[in-house]
Every structure is written in C-alpha cells, then in structure tokens.
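**Student:** Have a look; sequence and predicted model below, questions after that.
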Amino acid sequence: MDLLDPLLLARWQFGLTTLYHFIFVPLTLGMGLIVAIFQTCWYRTAHVKWLALTRFFGKIFLINFAMGVVTGIVQEFQFGMNWSDYSRFVGDVFGAPLAFEGLLAFFLEATFLGLWIFGWDRLPKLAHLASIWMVWIGACLSAYFILAANAWMQNPVGYEMAPDGSRAELVDFWAVLTNPVALATFPHTMFAAFMFAAAVVIAAAAWHLSRHRDVEMMRPALRFGMWGMIIAFVGVFLAGDQLAMVMVETQPMKMAAAEAAYHTVCGADASFSLFSLGTPDGSHEIFSIRVPYLLALLSTHTFDGCVEGINDLNAAYLAQFPQFAEQLDGSLPFSPIIWVTYWSFRWMMGFGAAATLISVVGLWLTRTKAKRAVPQWAWRVAIWSAPLPLLGSLVGWVFTEMGRQPWIVFSLMLTEDGVSPTVPGWQVLTSLIAFTAIYAALAVVEFGLILRTVRKGPDPLPEPDDGSGGPGSPAESIPSTVY
C-alpha cells in the first residue's frame, strides 16, 4: 500500500472532515427545535423557567451553529482540491441543490437567527418566537437540499449524460428533490439529530440535578429530553425501515453487505445475523448467530421475501458494467469492505438503542412517586451517555458512504475516477495534516465553550415580586448582550 497514494489520502481527508463537520449538524438541527419548543412553552405559559431554559440551551445552540458554519466551509474546498474530476462530472446536477441550500435555506436560517439573537428587546414576543421557528425551518431546508445532493450519488435520477459522456447534465430538478433515497433519508436523519440534542439536554440537566442545582428548571428539562429520546428513537426506527426498503430497491449490494449475505436467501434462510465471521477475503461466511426471517421482513416486509447475495450481485454487475470491471481488482470488485458495512450497520442501531434504554430507565428512576433518590451512578450514566446518539449517526454515515463503494456515483462513476489527477500525494497529505490539526483545535474550543456553558447553568430565576415572567413584563426584554 502506497502511503502517498492521492486517492487513499483524499478519501481519508474527505471522510475525516465530513464526519467532523457532521458532529455539529445533528446538534444544530435537534437543538434548534428544542429551543423553539422551550420558547413556545414560555410564550404559552408565561412561566419564567421556560425562558431560562430557552436562553440556556440557546447559548449551546449558538456555539454549535457557529462552529458548524466554520467547519462546513471546508467541505466545498475539497471538491476542487482533491476531487476535480468528480466535480466536473456532477457539477451540473450537484450545483442546483447546493445553490438552493446556500441562497435560500442558509440565508433564511442566518437572517432569522440574527433577528432572534438581537431581537429579544426589540421584537414583539410572538414575532421573536416566530424567528426561532424560522431558524429551525431554514436548518431543515438546508439539511434536505444537502441530503438530496447526496441521494443523487446513491441513486442518480433526473439527469442525462452529455453527448461526449464527460458529465451528467440536469434535466429534471424536481426528480432530484423527490429522489426516493432523499425522501427516506431526511426523516431518518432528522429523528437521529433530535436524539443527539435530547441526549445533550439530558446530560446537562443530569449534571445540575446530581448537584441539586436549578432543580425547578432542570427536572422538566431532563424529563423532556428522556421522552424526546424515546419518541425520536421510534421515529428513527420507522424511518430506517422505509430507508431499508428503498436501499434494497436502489442499492441491493449495500443491503447485502450490511448483512454479509454472500448468497441470495429467501424466507427462513433470509435471517438477520447478530454476529458473523467471514473468510479473510470476505467471500464466505464461517460462523454467525442469526434470527430467522428477520432479514426478509426488514427488506421486503414479508416472511418469504428474498434478498440478493453479494456473490450474485457482483456477478450481475460484472456483466452490467464491463467498462468499470476492467478497472477493479479482487474476487468481489463491486462489493464494499464487508466488515465495515456489517459492523457499522449494527453499531448504528446499538448506540441508538443503548441511549434509548438509558432514557427509559431514567424516566422510571425520576418518576414522581419514586420512593428512593436517584443514585449517583445513574446521574453519571446519564451524563456520559450523551455521545451515544452522535456515535450512532456517525457510524450510520460511514455505512451509507462506505456501502456505496466502489462507486462515487452509483452506476456512473467509480471513486478512483473522481480524484484530482494532477494533485500529488504529498500535497494531499499536507492538507490532511493541516485540516486535522485545525479541527482538533476547534474541537477543544467547541467542547470547552459548551462545557463551560453547561457548568455555569441557566441565569438565576427572577424573584416572584420583581414583575417578571408574564406577557408585557420586564422578563420579555432580555438584553441581546447575554449572548
């Protein structure tokens, strides 16, 4: 293996920077909704604890939003630096959703975020509430346009090849926006984002409650986060079920690789393996623990359905894409790295299920009629479980992108054909090291700011006799300088 291979280094750099950027994306999407809900509770009830929670988690939201913008800019640089051939091939199609993301969704989000930050003491209460909801809607639109662009790489639609075959040309933008993969991926991503934001709320509330601080505010925040975690997990499961159906239809190799199913199986043989070992070349299974019928049920919603195997699909692709087969090596050239897809698929589900189980136990321990105080170990578990939904989302994206290999655009372009042909490996390595160092420093800053905000806690509640807490009261005039 050539350590200065431009393709290898470019893939590592894009993978690392993308996953790092995605650390901030789900928290922005989920925390924006939570802040909007808390502010709505304040608007409807005039209870000042909801105002304090809005401002407290609003600070975390703003810190994360700013860092997400900074890290997201680097993503587009890489298309021109390391993936110029890919950019030329997909530019006509990719440019449309990315342009809408920047010109429509991001500007909508940024404009109303400015109104929300500086409008506490300037806007009417309802208008100020509407601004945070518009921020969240803008974030959702931004996420959808980006997911639509990514979905085109998984399932190309709405395009025609140029007469010389050098690039894909957009002919139906609506088809790109309504790509079945995008429609299934969006709710799955949004529910997963809310799980992570709920986990952050749970961890922050648990930290204060374990120290008997701000109990009046943090107890409802904790219960809200736990119920939100459970509801979001149900949403992730249902949306993931639909996504699996679409995946079987559009990318059957990815589904086969997720199960390490080397041969086509039907009915009871289409079982789901909880654990599996294969041969070193990844062509055969040695040992596994399986649940009968489950894979058929997940893939086809029937107990007698069939799931195509890796070997059979590889043979079909060899016949369907002979022009690409000549470039690929190995006994299964059209399959991804099996152990990566197999385990990332299970880690994705396992991390989410573990976080949800912790919330279920937490709701029981913190119920109103509980006869015993919550033990300290339970608070520690709640605090340290915060990264679990994020880890699930990250390995989920590893599965999504690695499961598409060896394609950078499924059925149209191999990953090795998308790399910049004139950029030497040492230049890619230099930028990889620089980005990694910068991102490490930004991670320290991000974590430090959020940790300091959490430890400081919400601003003290106003005294009952100071006139605060109701509509038209001084509590409505919150100086923007608190941010």
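**Tutor:** That came through fine. Numbers count the residues shown, from 1 in each chain.

**Student:** For the rest of this, base every contact and every neighbour count on C-alpha atoms.
**Tutor:** OK.

**Student:** Please confirm that residue 289 is located within a strand.
**Tutor:** Yes. Applying DSSP: H, G, I helix; E, B strand; the rest coil, one finds residue 289 inside a strand.

**Student:** tally of neighbours for it?
**Tutor:** Around residue 289 there are 12 other residues, counting by other CA atoms under 10 Å.

**Student:** Equivalent analysis for residue 370, please.
**Tutor:** 10.

**Student:** Would you mind measuring from it to residue 380?
**Tutor:** 19 Å (CA to CA, to the nearest Å).

**Student:** What of residue 91?
**Tutor:** Using CA to CA, residue 91 is found at 48 Å from residue 380.

**Student:** neighbour count winner among the two?
**Tutor:** residue 91 (18 against 14).

**Student:** Spit out the contact partners of that one.
**Tutor:** Going by CA atoms under 8 Å, 6 or more residues apart in numbering, residue 91 touches residue 168.

**Student:** at 10 Å what do you get?
**Tutor:** By CA atoms under 10 Å, 6 or more residues apart in numbering, the contact list for residue 91 reads 79, 84, 85, 98, 167, 168, 169, 170.

**Student:** secondary structure element for residue 273?
**Tutor:** Per DSSP states H and E: residue 273 is located in strand 272-278.

**Student:** got the buried residues for that strand?
**Tutor:** The neighbour-count check on strand 272-278 (16 or more other CA atoms under 10 Å) flags 272, 273, 276, 278 as buried.

**Student:** Closest one to residue 309 out of those, please.
**Tutor:** Nearest to residue 309 among the buried residues of strand 272-278 is residue 272, at 13.1 Å by CA to CA.

**Student:** Wasn't residue 184 part of a helix?
**Tutor:** Yes. Assessed with three-state DSSP, residue 184 lies in a helix.

**Student:** another one to put next to it:
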Amino acid sequence: MDVLELARWQFGITTVYHFLMVPLTIGLSVLVAAMQTAWVRTGKSRHLKMTKFWGKLLLINFAMGVVTGIVQEFQFGMTWSAYSRFVGDVFGAPLAMEGLVAFFVESTFLGLWIFGWDRLPKKVHLACAWAFSLATVASAYFILAANSWMQHPVGVEFVNGKPTMNSIGAVLTNNTALAAIPHTLAGAFSVAAAFLVGVAGWHLWRKRTASDEHRDVWRSSLRLGGWVGVVAFAVLAITGDTQGKLMFEQQPMKMASAEALCHTEKPASFSILAIGDVANANCEDVKTFTVPALLSFLAHNDFSTEVKGVENLIGEYQAKYGTNYPNDPDLGPLAGKPIDYVPNLPATYWGFRVMIGFGAISAGIGVLALWLTRRGRIPGNRWFPLLMLGGIATPFIGNSAGWIFTEMGRQPFVVAPNPTGVEGMWMFTAQAVSKLTAGEVLTSLIALTALYLVLGVVELYLMRKYVRGGVDAVMPPTSSSSKEDSDDDALSFAY
C-alpha cells in the first residue's frame, strides 16, 4: 500500500475507535444528569443509586475517550499536514472553541462533580453535572461544525490560494451542520439507551428469583433506556431525511453511491437490497429489490424528481473539477493520472444499509424490552439477557457505519466542493497527505492500532468489573441503622 492508503487506514481506524466512546459519553452524561435531577427533586434512593452506578461507567468511558481523542489532533500534523495547511484558517476557530469547552468547561465541572459529592450543596453539585453534560454536547457541536465544513464549505474566500474564513457565523450555522448535529446527538442517545437496556436487562433477569433491594434501579434504568431509544430512533429518521435532501443538492455522487444508482432514473426507486457485485459503476451484474419512486421523494419531497446515476455524474464531475490530477510530484503515483470520482461503492451502499438496519434493530430491542417488562413483569426466558446484552452493540455498529459512509462517500475529496460556493474551493484527498514514506506511516499505523487494542482491553475489563459489581460496587457502605435516603450516606461517596 502507498502512503495515501496507509494514512487513510490509520485515520479511519483511530477515528472509528474513538467514536465508539464519544456517543456513549454524550448520551450517558445527559442521562446521568437527568437521574441526579430526579434524585434531588424526589429524594428517592433509586435515583441516587442510578446516578452512582451509571456515573461510574460514564467516567471510565470518558477517560478512554480523552486518551484516544488526543491522537486525532496530532494526526492533523503528522499524516495530514498538507490538509492542515489548507484548512487551518477555517478549522482554527471551531477547534479552538471545542478545545476551550472540552478541556476547560467539561474538565472543570466534571472534576467538581467527581469530588464534590460530600463538599457541595445538592443543587450546586447538580448544576455541575448539567454544566459538564451540556459542555459535552457543545463540544460535539463545534467538532461537527468543522466536519460539516469539509462536506459543504461555506463562509470563506480565497486569499493567496488558500481558503480564509470571512464569517464564523456561516461556518457554525452551515445547513449541513444544522442537520448533522441533531442526527449525531440522536445517535449518541441511541447508544446510551441501548447501554442502559442491555446492562439493566441483564441485572434484572439475573435477580428475577431472589429478593433484591436494587431491583427498582434496574427496572427504572431499563425502561428509561427503552423510551429514550425509541425517541432517538424517531429523531434519527427525521434528521436523516433532512440530510438526504441536502446530500441530493450538495453531493449527488454520494447519494447515487448510497443507492448503487448507476444510471439516471426519473422517478428513482429506493434500493432495499442488492444481489451481485456493486463495485462496478455500470451495475450490469446487480439486481436490487426496490421501492418505486421512493428515492425521488427522499431526494426532493416528491415522487417524480430525477436522480442522476453514477455513470452520468462522472462526466459532470470531470467537466467541473478536471479529468486528471495535477502533475505535481507531491501526489506521488497519482500525479497526472485520471481522477476516479466514484467512491467505494460496496462501502457506501452497504454502509448506508447497515446504518439504518442496526439503528432499527436497536430501537426494536428497546420496544421489546418495554413490552416484556410492562406492569412489573420480569422476563424469565434465557434468551432475554443475551438479547439485551447483544443489543448494546447495535447502535455502535450503526453509528460507525454511518460515519464510514459519510466520509468515504465524498471521496476523492477531503474537502468536497460546494456547488454554489467559492469557485475552486475543494481539495483532493491525494493532495492532503504529508510527505512521508510508506514505512513511516505503516509504523505509526501498527503502533497506534496496538495501543488502541490495549486501551480497548482495559476499558472492557473496567466496564465488566463495575457492571458485574452492580450498585453495591459504587455505593458507600451503610450501617443497619442508617436511613435509606440519608443525606450523609448519599454525599459521603466520592469517585
């Protein structure tokens, strides 16, 4: 493999791994703050125990997310320095805002929350929980604004051949960002909801025949997760539809690739499933099961809109952005070669379906969990805990597939052109990589992948330990004479 391919693999592996932690942290931080709010308002020990238990797991995941996220920042200067020079004037502002929010607001109030249980008044301590969780959401906002600029560059002008930001407001209110942010946050809540349902369902089933003073903790957690998961999937569907319409306008090649739509159709059918090899742009050997005219509706809210196919779009892209890469030695073997404007069709086509399919499965498991635990019921079937635990993985898979589709679908661009924006405002991925040897990138790829595997083992070990320990592993010891809802007991615990 050449430097470009190795660099893409490295960034892809580290990014997907990091994003396993991010949605769980975002969703769980808000839910933990809501649990603590319920405790402060009602004084019920159930809500305190929920806050303690899920808060411990949140902290483990947050710590791993910080460690893996730092690597992402360094890669901009290591393997993608040419890209960093090109977008630096634009990315500087939102990334600086994210850094200030993440490392100052998040860290400060998280620290106060961790060590303030026995030192701060209840309501002040609760305010720290909300400040931390909302700062996590704000941090995601700025990162997504930067990423959305790569998908749809706005608020810039060319100065000395480089994009220079002339409106931070345009960057932060990019319509691509305004659609991506609620979609991503809904995905985060879907992950947190499945995590609650899986872990709580397992505990509930395990204690079904024994007297367990914490049973109400698991039932409340499971049902909270089930309802959050259902609502999150509804938001995912609505915001996904909005993103699809923007994709039709801004990145038509990505939409055609998502459907393996090789030839223009009017009206265009939505492909449910393909049989055959979707890797070829002519799709001669592919048969699909389709819903007539549905893709036209998803693209433009009517059932008659023309949707252009891959083969037809290739000519348009060549006319707009050139047929060959610049004859630049920095491009290595691609210098002067024809540009392939077709993304990896199997990755985009199946990534899109994996995203939708696993998101729906996650919501379905949540609905099933709500039904099986209605009116105080506790399922006794042996498949119940296996299904609940297995359901934890489904939104993680859906989230990862969605990002793989999003990022690979805009290739060969690392900064995709805006059809109505500044002329010439784009960058090919081949132009973005640093001047390194394949051996140097391969070494860092192997080292980072090995490090991430070790970190993954550590996180799984810690998560398993505290999940199995249950509420007793995170609550302070109480004497037999203590009251269940004693403030002294509640506030004596520090993480």
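**Tutor:** It's in. None of the values given here were measured: they were computed from a predicted structure.

**Student:** Would you give the TM-score for this superposition?
**Tutor:** In this superposition the chains share a TM-score of 0.93, using TM-score structural alignment, normalised by the length of structure 1; 471 aligned residues with a CA RMSD of 2.0 Å.

**Student:** before we move on, back to that, which other helices and strands contact the strand holding residue 273 of structure 1?
**Tutor:** If contacts are counted by 3 or more CA pairs under 10 Å, 6 or more residues apart in numbering; DSSP states H and E, strand 272-278 of structure 1 sits against helix 252-259, strand 285-291, helix 294-300, helix 338-365.

**Student:** Give me the mean deviation of it from structure 2.
**Tutor:** Aligned to structure 2 and superposed, strand 272-278 of structure 1 gives a mean residue distance of 3.3 Å (mean CA distance after the TM-score superposition for structure 1).

**Student:** residue in structure 2 matching residue 389 of structure 1?
**Tutor:** Using TM-score structural alignment, the partner of residue 389 of structure 1 in structure 2 is residue 395.

**Student:** Contact partners for its match?
**Tutor:** Applying CA under 10 Å, 6+ apart to residue 395 of structure 2 gives the contacts 20, 23, 187-195, 229, 233, 355-363, 401.

**Student:** at 8 Å what do you get?
**Tutor:** Under the criterion of CA under 8 Å, 6+ apart, the neighbours of residue 395 of structure 2 are 187, 190, 191, 194, 358, 359, 362.

**Student:** now residue 35 of structure 1
**Tutor:** 53, 54, 57, 58, 132.

**Student:** Mind telling me what element the third one is part of?
**Tutor:** Element membership of residue 57 of structure 1, judged by DSSP H and E, is helix 48-81.

**Student:** Now whichever helix or strand comes after that helix on structure 2. Mean distance?
**Tutor:** Later in the chain than helix 48-81 of structure 1, the nearest helix or strand by DSSP H and E is helix 84-100. Following superposition, helix 84-100 of structure 1 is found to deviate from structure 2 by 0.7 Å on average (mean CA distance after the TM-score superposition for structure 1).

**Student:** Stretch 183-201 of structure 1 now?
**Tutor:** Superposing on structure 2 places stretch 183-201 of structure 1 at an average distance of 0.7 Å from its equivalents, by mean CA distance after the TM-score superposition for structure 1.

**Student:** so where in structure 2 does stretch 179-187 of structure 1 end up aligned?
**Tutor:** Aligned by TM-score structural alignment, stretch 179-187 of structure 1 falls on residues 174-182 of structure 2.

**Student:** List the buried residues in that stretch.
**Tutor:** For stretch 174-182 of structure 2, the neighbour count (16+ other CA under 10 Å) marks 174, 175, 176, 177, 178, 179, 180, 181, 182 as buried.

**Student:** Stretch 221-231 of structure 1 too?
**Tutor:** Buried residues in stretch 221-231 of structure 1, counting neighbours by 16+ other CA under 10 Å, are found at 221, 222, 223, 224, 225, 226, 227, 228, 229, 230.

**Student:** Please work out the angle formed by the directions of the strand or helix carrying residue 219 of structure 1 and helix 48-81.
**Tutor:** Secondary structure assigned from DSSP H and E places residue 219 of structure 1 in helix 215-250. Interaxial angle, helix 215-250 of structure 1 versus helix 48-81 (axes from the mean of the first three to the mean of the last three CA atoms, to 10 degrees): 40 degrees.

**Student:** which residues in structure 2 does helix 215-250 of structure 1 align to?
**Tutor:** With TM-score structural alignment as the criterion, helix 215-250 of structure 1 aligns to 215-250.

**Student:** Measure the mean distance from that stretch to structure 1 post-superposition.
**Tutor:** On superposition with structure 1, the mean distance recorded for stretch 215-250 of structure 2 (mean CA distance after the TM-score superposition for structure 1) is 1.1 Å.

**Student:** can you give me how far that stretch is from the chain middle?
**Tutor:** 13 Å (CA atoms, centre = their mean, to the nearest Å).

**Student:** cool, stretch 98-109 of structure 1 as well?
**Tutor:** On the basis of CA atoms, centre = their mean, stretch 98-109 of structure 1 sits 19 Å off its chain's mean C-alpha point.

**Student:** Do a quick rundown of the strands in the stretch 351-483 of structure 1.
**Tutor:** According to DSSP state E, counting those that start in this stretch, the stretch 351-483 of structure 1 carries its strands in the segments 407-409, 413-414.

**Student:** Thanks a lot, see you next time.
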